[in-house]
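1. kindly generate the corresponding structure for this input.
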Amino acid sequence: MKARIHVVGSPEVDAWLDKNVSFSDVKKRYDIIYEEQDFMVLLYHPVTISFDPNVIKHVVQCCIASEINFVVIKCNNGTNYETILKEYMQFKHNPHFRYLPSLRFEYFVSLIKHSNGLIGNSRNGVRETPVLGISSLNNGNRQQNRSTEARSIIHIPDHREMPAATLKVMKNIPRVEPVTEFGSSACAARFGEFIRKCDLSAIYTQK
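-> Got it, this is the predicted structure:
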């Protein structure tokens, strides 16, 4: 059966490594005043089983105390999301924060590419940012057993071990060598090549 499995990579990686839209277009469309690599992205989602409201409270307080510019993206609407949005209200009228309820995928990719890094508990911080060599801070256990050992990732399982000083350090971490654990570019080309060469009539197991 192994002979029938062909690893071509992830189409998402192709999208992340593409040129996408320019950062100036992102700024214009979403009214972002920060310059390239002068902000970080906060993307924190609710944890259904072991949600602790003190975690997001601490994360928000650290972001404010750091005095770093942040583009904050609304969390998904899973259980307990209201608690996260309530804490985000502290960002209101603070010039260091730009809150976005949503944004188009290609604009999101460009936003991450031109940031100083991503913090939170999103899969983007353990799967996509390593492809770009951009630093990320993975907080909590939402990505447990899904993360990579890429040098660009800072794992902080316990939120109490994340001071504002850590964010200030992250802002100045240089880009590192990209990690292709989840695939490299040209996935679509490899998939197309496989389809052209594959003889499905020779496979007896059908559905």
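2. rest of the way, CA atoms for contacts and neighbours
-> OK.
3. show me where the protein has strands.
-> 40-43, 70-73, 97-100, 118-120, 136-139, 153-156 (DSSP state E).
4. now the other sequence, so there's something to compare against:
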Amino acid sequence: MFTIRRICVFTGSRADYGSLVPVMTALRDDADVDLKLLVAGGHLVPAQGYTLDQVTKDGFVADEVVDMVLANDTPNAVAKSFGLGAIGFADALERLDPDLLVLLGDRYEALAVAVCAMLRLLPVAHLAGGDVTEGSTDDPVRHAITKMSHVHFTASEDMRRRVIQLGEHPDTVFNTGAPTIDSVVNAPLIGRDAWASIYGRELTEPTIVVTYHPVTANPDASHEGLVALLDALEHFPDAAVVFTGTNVDQGGNSLAKLIDDYVANHPRQAILVPSLGKLPYLSLIHHANVVVGNSSSGLTETPALHTATVNIGSRQEGRPRAESVIDCGETAADVRAAIDRALSVELQERAQHAQSPYGDGKATNRIVEVLKKVDLDSLVPKRFFDLPTAFSASGDAEA
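-> Next up is the predicted model:
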């Protein structure tokens, strides 16, 4: 007898929400699926734009909401926020009682809900596993979520290989591409003039978008890198500069203060929009000449929108790059030189032909097809998948 599958999608911040929207939309509109939505984390933080409102505006119902983020941004406070999240998620999953939990990425909010799902033997489908970000604490979080998940959707074949390397059975690991690229390919982008009228800032030439987040593996580098970036921007007085808000991570408050001060001191040049929403953000990137910072969006969506990227520091180290991405150090001279190069005719033309290494824009259908048809009973309990090559206890390959 056929039964409708109850699928719960978790979103903990704007960082995962934009990528999940295509999948959530397809699940919501599918008659064979009962979509439930669990919202938490940065979505409920006013400084992040209180993006729960955007979730509702996009036509989704937040079936459960967990307020978990403490006001402080110290490591101790983040750890306590994790604990609050776990308590709230345990109760939320008990009430929702889904057949399958879907989550994306590598943040501590997602780790907390994955732990709760594991303890109740709830199958988990994980998007964006197998990625590498050596300059942040995301790597161990991402890999931990992988080990608590049962179905995996990766953005590339290399990432699929890494998930299998972690002991996941190849039959449960699907290279679908990243659904965030689907958003780029299908987005009805807002025109330059319309964007300017909404946000009160003309996108003159050049337009520089700044998206900068804490480097969680090295908080001191976060401060140094942003100071260098702000110093470098002084050499582009004719540029329109649009800042987006920082993530809810340790050290985020001090970075936000630096950005607030810069915008206050450069009112004719710079604006800060804490949370744009997916479509306005993609439209802004499309109209910009360069995206500068250390966000993953500079490596994923930005190349697909044919805009140049200046990636600062080590936060995204290990991720694949399109030919339109320029990596640079964390000094003002490094950042200034990289922006100059990104604004050159050569790089601007190269960006027009760049392709994102994160997929072909057709990930959503592949993902939803698996979510609807996968045999859930076969997923729990999990078994470890050993690679074909055996190794001795000493670490030497056996003959």
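5. can you pull the TM-score for these?
-> Scored against TM-score structural alignment, normalised by the length of structure 1, the superposed chains reach a TM-score of 0.83; 202 aligned residues with a Cα RMSD of 2.5 Å.
6. could you dump the strands of structure 1 into a markdown table with mean neighbour count and distance to residue 174 of structure 1 added?
-> What follows is those, written out as a markdown table (neighbours: other Cα atoms under 10 Å; distance: least, Cα to Cα, whole Å):
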| stretch | mean neighbour count | distance to residue 174 of structure 1 |
| --- | --- | --- |
| strand 40-43 | 23 | 13 |
| strand 70-73 | 21 | 18 |
| strand 97-100 | 19 | 23 |
| strand 118-120 | 26 | 13 |
| strand 136-139 | 26 | 12 |
| strand 153-156 | 18 | 12 |
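7. residues contacting the alignment partner in structure 2 of residue 166 of structure 1?
-> Aligned counterpart of residue 166 of structure 1 in structure 2: residue 338 (TM-score structural alignment). Going by Cα atoms under 8 Å, 6 or more residues apart in numbering, residue 338 of structure 2 touches 310, 326-328.
8. again with residue 52 of structure 1
-> Taking Cα under 8 Å, 6+ apart as the definition, residue 52 of structure 1 has no contacts.
9. then residue 58 of structure 1?
-> 159-160.
10. and it, how far from residue 41 of structure 1?
-> 16 Å (Cα to Cα, to the nearest Å).
11. specify, as a residue range, where the helix or strand that residue 56 of structure 2 is a member of falls in structure 1.
-> Element membership for residue 56 of structure 2, per DSSP states H and E: helix 52-57. Following TM-score structural alignment, helix 52-57 of structure 2 has no partner segment in structure 1.
12. which helix or strand lies directly C-terminal to that helix?
-> strand 64-66.
13. tell me which other helices or strands that next one touches.
-> strand 33-40, helix 75-96 (3 or more Cα pairs under 8 Å, 6 or more residues apart in numbering; DSSP states H and E).
14. tally of neighbours for residue 158 of structure 1?
-> When neighbours are counted by other Cα atoms under 10 Å, residue 158 of structure 1 registers 11.
15. quick check: closest non-adjacent residue to it.
-> Closest residue to residue 158 of structure 1 apart from its sequence neighbours, by Cα to Cα, 6 or more residues apart in numbering: residue 140 at 6.0 Å.
16. and the one you found? What does it align with in structure 2?
-> With TM-score structural alignment as the criterion, residue 140 of structure 1 pairs with residue 313.
17. so what's that match up against?
-> 225, 294, 327-330.
18. quick check: angle from the helix or strand containing residue 17 of structure 2 to strand 33-40?
-> Assigned by DSSP H and E, residue 17 of structure 2 belongs to helix 14-28. Per axes from the mean of the first three to the mean of the last three Cα atoms, to 10 degrees, the angle that helix 14-28 of structure 2 makes with strand 33-40 is 160 degrees.
19. and helix 14-28 of structure 2, which stretch of structure 1?
-> Going by TM-score structural alignment, helix 14-28 of structure 2 lines up with nothing in structure 1.
20. same thing with stretch 141-157 of structure 2?
-> The aligned range for stretch 141-157 of structure 2 is empty, by TM-score structural alignment.
21. helices along structure 1, start to end?
-> Under the criterion DSSP state H, helices of structure 1 are mapped to 11-17, 23-30, 53-66, 81-88, 105-113, 129-132, 164-171, 187-197.
22. among the ones you listed, which is the most enclosed?
-> helix 129-132 (a mean of 23; mean count of other Cα atoms under 10 Å).
23. how near is the match of residue 166 of structure 1 to residue 115 of structure 2?
-> Relative to residue 115 of structure 2, and taking Cα to Cα, residue 338 of structure 2 is found at 41 Å.
24. distance of the match of residue 140 of structure 1 from residue 283 of structure 2?
-> 26 Å.
25. next: residue 191 of structure 2.
-> The value you get for residue 191 of structure 2 to residue 283 of structure 2, if Cα to Cα is used, is 7 Å.
26. residue 225 of structure 2 too?
-> Distance from residue 225 of structure 2 to residue 283 of structure 2, counting by Cα to Cα: 26 Å.
27. one step back: how distant is the helix holding residue 17 of structure 2 from the center of its chain?
-> 11 Å (Cα atoms, centre = their mean, to the nearest Å).
28. check stretch 249-267 of structure 2 too.
-> Distance, centroid of stretch 249-267 of structure 2 to centroid of chain: 21 Å (Cα atoms, centre = their mean).
29. you'd agree residue 125 of structure 2 is in a strand?
-> Yes. Residue 125 of structure 2: assigned to a strand according to DSSP: H, G, I helix; E, B strand; the rest coil.
30. I figured it was touching residue 117, is that so?
-> No. Applying Cα atoms under 8 Å as the test, residue 125 of structure 2 and residue 117 come out as separate, 10.7 Å apart.
31. between these two, who's got more neighbours?
-> Using other Cα under 10 Å as the criterion, residue 125 of structure 2 and residue 117 rank with residue 125 on top: 26 against 23.
32. still on that earlier bit, can you list the strands of structure 1 in a markdown table and add distance to residue 201 of structure 1?
-> As requested, these are arranged in a markdown table below (distance: least, Cα to Cα, whole Å):
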| stretch | distance to residue 201 of structure 1 |
| --- | --- |
| strand 40-43 | 46 |
| strand 70-73 | 48 |
| strand 97-100 | 50 |
| strand 118-120 | 47 |
| strand 136-139 | 46 |
| strand 153-156 | 45 |
